[in-house]
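Participant: Show me the folded form of this:
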Amino acid sequence: MRVLVTGSSGFVGSRLLKVLANKKSIEVLAAARRESFDHPVSVRVLKECELSPSMDWAPHLSGVDVIVHAAARVHVMNDEAPDPLAAFRAVNVQGTMKLAEQAASAGVRRFVFLSSIKVNGEGTTKGSAYSADSLPAPSDPYGISKMEAEQALRALAERTGMEVVIIRPVLVYGPGVKANFLKMMQWLDKGVPLPFGAIRNSRSLVALDNLVDLVVTCMEHPAAANQTFMVSDGDDLSTSELLRRLAHALGKPARLLPVPGWILKAAASLIGKNDLSRRLCGSLQVDISKTRDVLGWTPPISVDTALKDTALHFQESRKR
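Facilitator: Presented below is the predicted three-dimensional model:
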């Protein structure tokens, strides 16, 4: 089987390449913008592959059976584009559909699309959860662009017969994670007191290896065709519990101060950090029962094992 992976130099794509490279039955093609990045020697790199409406993918699609589309213009906290929605649409909708339409014309059998939980919205009430059948309610340009790409891909599948599988990940963490998760590890590693000891929210997360395992499952499972799946570790955590488990993985004490959540939210509002406050204090849960039932899939890595792997990589990288 020949598989093309886009976004192959990214956090998810690079890990997927390593997993696929160990499967003798799979020939792996990696589409990347950068001319050089760390990848298995058996992987053939397709250079200067830009996810844009003008990109011609046809020369790269001969004999490709499956595409895993992980490339995207990603969500950023402070987008400086003059028209963020137009910028997201150009890449995540128009660029995606240029690839998908040419893939269908080339006879690609299945298109696995990494979408986002932001298609569903920004949060849930504690104890409730987004499911694959929940109505989409994106509230930012990134989420809107991902929803529109999903809709266009489903229409393409109906029109051409190319199978489309949509996966909506929650926050992904693992060795090499960046952004807020990395900041949390840095704070804990330094022993910084953190004001999250009284936060009793509930958030779904997904370990990198769990997400990659589901992607590999969706590449071939017959029942995955034209389905949408939620993915998580299946073990939702409060921010305070996550910090305690992560501190334990780092071999550090968790110095958590019991500051009431309403005070944190008010302080965040004063300094224009409502989005960060929502991530740290709000709930966002997903229901993966459809993923379990339809695919017979269970997250292979536990939260504590994944946190230990993440912490170990963090500690080793600091020694280099």
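
Participant: Only C-alpha atoms from now on, for both contacts and neighbour counts.
Facilitator: OK.

Participant: can you map out the helices along this protein?
Facilitator: Assigned by DSSP state H, the helices in the chain fall at 11-21, 84-88, 96-105, 141-160, 179-190, 208-220, 239-250, 261-270, 274-281, 289-295, 303-319.

Participant: I have a second one here; can you model it like the first so I can compare?
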Amino acid sequence: MKIVVTGTTGFVGKCLLPKLKDAGFEVLPISSKRLSEGDLSELNLATSRSSEKIYAIVHLGGRAHVIHEKDSDPAAAFRRANVDTTKILTEAAIRNEIPRFLYVSSIKALGESSNEKPLTAEDLPKPKDDYGRTKWEAEEFLKETSRSTSLKFTILRPPLIVGKGAKGNLDRLVSLVKTGIPLPFSGIRNRRSMVGVRNFCDAIVFTLKNPKTENGLFLVSDSSLSTPELFRFFSESLGIRSRLFYFPPSWMVFAGKLFGFRGIVDRLFGSLVLDASPLLSLGWNPTIPISEEIRALCSEPPQEKIS
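Facilitator: The predicted model follows:
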């Protein structure tokens, strides 16, 4: 079966491609970056010249977190990359009678934290930044547009994705551990859901092949760790003695917010736990321990993300 896939050269995409091929899919890769710039040539070529009917579009590419922002209008850049490309692909799927659309969103479309109970797909979305808002807007467009057509959608919301080649905040944390500097995190009591990149790619293949996931929205995670546990995994994987010590978390939270590091403070000290049971109940079976993905992350240099 032929499928159109965006984001094939990114962190997740590089892991996903061989799994799709092993599952019997023929991949027609297109650039979501070009789509966001208004270049539809790859999409038109894929949909018009395929001798076999295309089974699905997998929209994986987009604009994620930017550590050193250079765009003069970040909100518009996020909207072009995440919302506009989804609109273009949804309309192409309907126009070409492609039956399935799988959209890789983010837990940030739902929110940034969980309280006493894990977040569920039924919770009211409360995105906090441009990335989360545009992911949620793209979800809403896909759901609303599909409602009056025969297009079947599946939306996946992963949390932090861990594995070989991961960049961004994960790579920065690994670099911090490599310095050997003692870190004041042993007193943090939180839980953060995450998913290994190989398990997440298996979830994408699983949903593509399972009709019970049609018109469904699923949170995808395979584990949850506290911040101290994550740093200890980093140290163990790097062969470095863990150098965590106790410092009152409330003092660090106050200082972090005082000096403008609220986002970092929320990720290090807050909890974000997901309920992935609906997808698990359908038969998705994550098999690779998160510790193995952390070892893979720590043993390899980061890859460039291109979408």
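
Participant: burial count for the corresponding residue of the first structure for I181 of the second structure?
Facilitator: Applying TM-score structural alignment, one finds that I181 of the second structure aligns to V192 in the first structure. Look at V192 of the first structure: counted by other C-alpha atoms under 10 Å, it has 14 neighbours.

Participant: repeat for P258 of the first structure
Facilitator: Neighbours around P258 of the first structure, by other C-alpha under 10 Å: 13.

Participant: And it, what's its match in the second structure?
Facilitator: Per TM-score structural alignment, P258 of the first structure is aligned with Y246.

Participant: ok so, going back, quick one: the match of I181 of the second structure and L257 touch, right?
Facilitator: No. Judged on C-alpha atoms under 8 Å, V192 of the first structure makes no contact with L257 at a distance of 10.5 Å.

Participant: any common contacting residues for the two?
Facilitator: Shared contacts of V192 of the first structure and L257 (C-alpha atoms under 8 Å, 6 or more residues apart in numbering): none.

Participant: Trace E112 of the second structure over to the first structure, please.
Facilitator: So, by TM-score structural alignment, E112 of the second structure is matched to E122.

Participant: got JSON lines for the helices of the first structure, with distance to R168 of the first structure and mean neighbour count too?
Facilitator: Formatted as JSON lines, those follow (distance: least, C-alpha to C-alpha, whole Å; neighbours: other C-alpha atoms under 10 Å):
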{"stretch": "helix 11-21", "distance to R168 of the first structure": "13", "mean neighbour count": "20"}
{"stretch": "helix 84-88", "distance to R168 of the first structure": "17", "mean neighbour count": "16"}
{"stretch": "helix 96-105", "distance to R168 of the first structure": "16", "mean neighbour count": "20"}
{"stretch": "helix 141-160", "distance to R168 of the first structure": "10", "mean neighbour count": "19"}
{"stretch": "helix 179-190", "distance to R168 of the first structure": "19", "mean neighbour count": "16"}
{"stretch": "helix 208-220", "distance to R168 of the first structure": "10", "mean neighbour count": "20"}
{"stretch": "helix 239-250", "distance to R168 of the first structure": "21", "mean neighbour count": "21"}
{"stretch": "helix 261-270", "distance to R168 of the first structure": "27", "mean neighbour count": "14"}
{"stretch": "helix 274-281", "distance to R168 of the first structure": "17", "mean neighbour count": "18"}
{"stretch": "helix 289-295", "distance to R168 of the first structure": "11", "mean neighbour count": "16"}
{"stretch": "helix 303-319", "distance to R168 of the first structure": "19", "mean neighbour count": "16"}
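
Participant: For the match of I181 of the second structure, which non-adjacent residue is spatially closest?
Facilitator: R255 (6.9 Å; C-alpha to C-alpha, 6 or more residues apart in numbering).

Participant: and the closest residue to N115 of the second structure other than its chain neighbours, how many neighbours?
Facilitator: Once flanking residues are discounted, N115 of the second structure sits nearest to S271: 7.2 Å by C-alpha to C-alpha, 6+ apart. Using other C-alpha under 10 Å, S271 of the second structure has 23 other residues around it.

Participant: I am finished for the moment; much appreciated.
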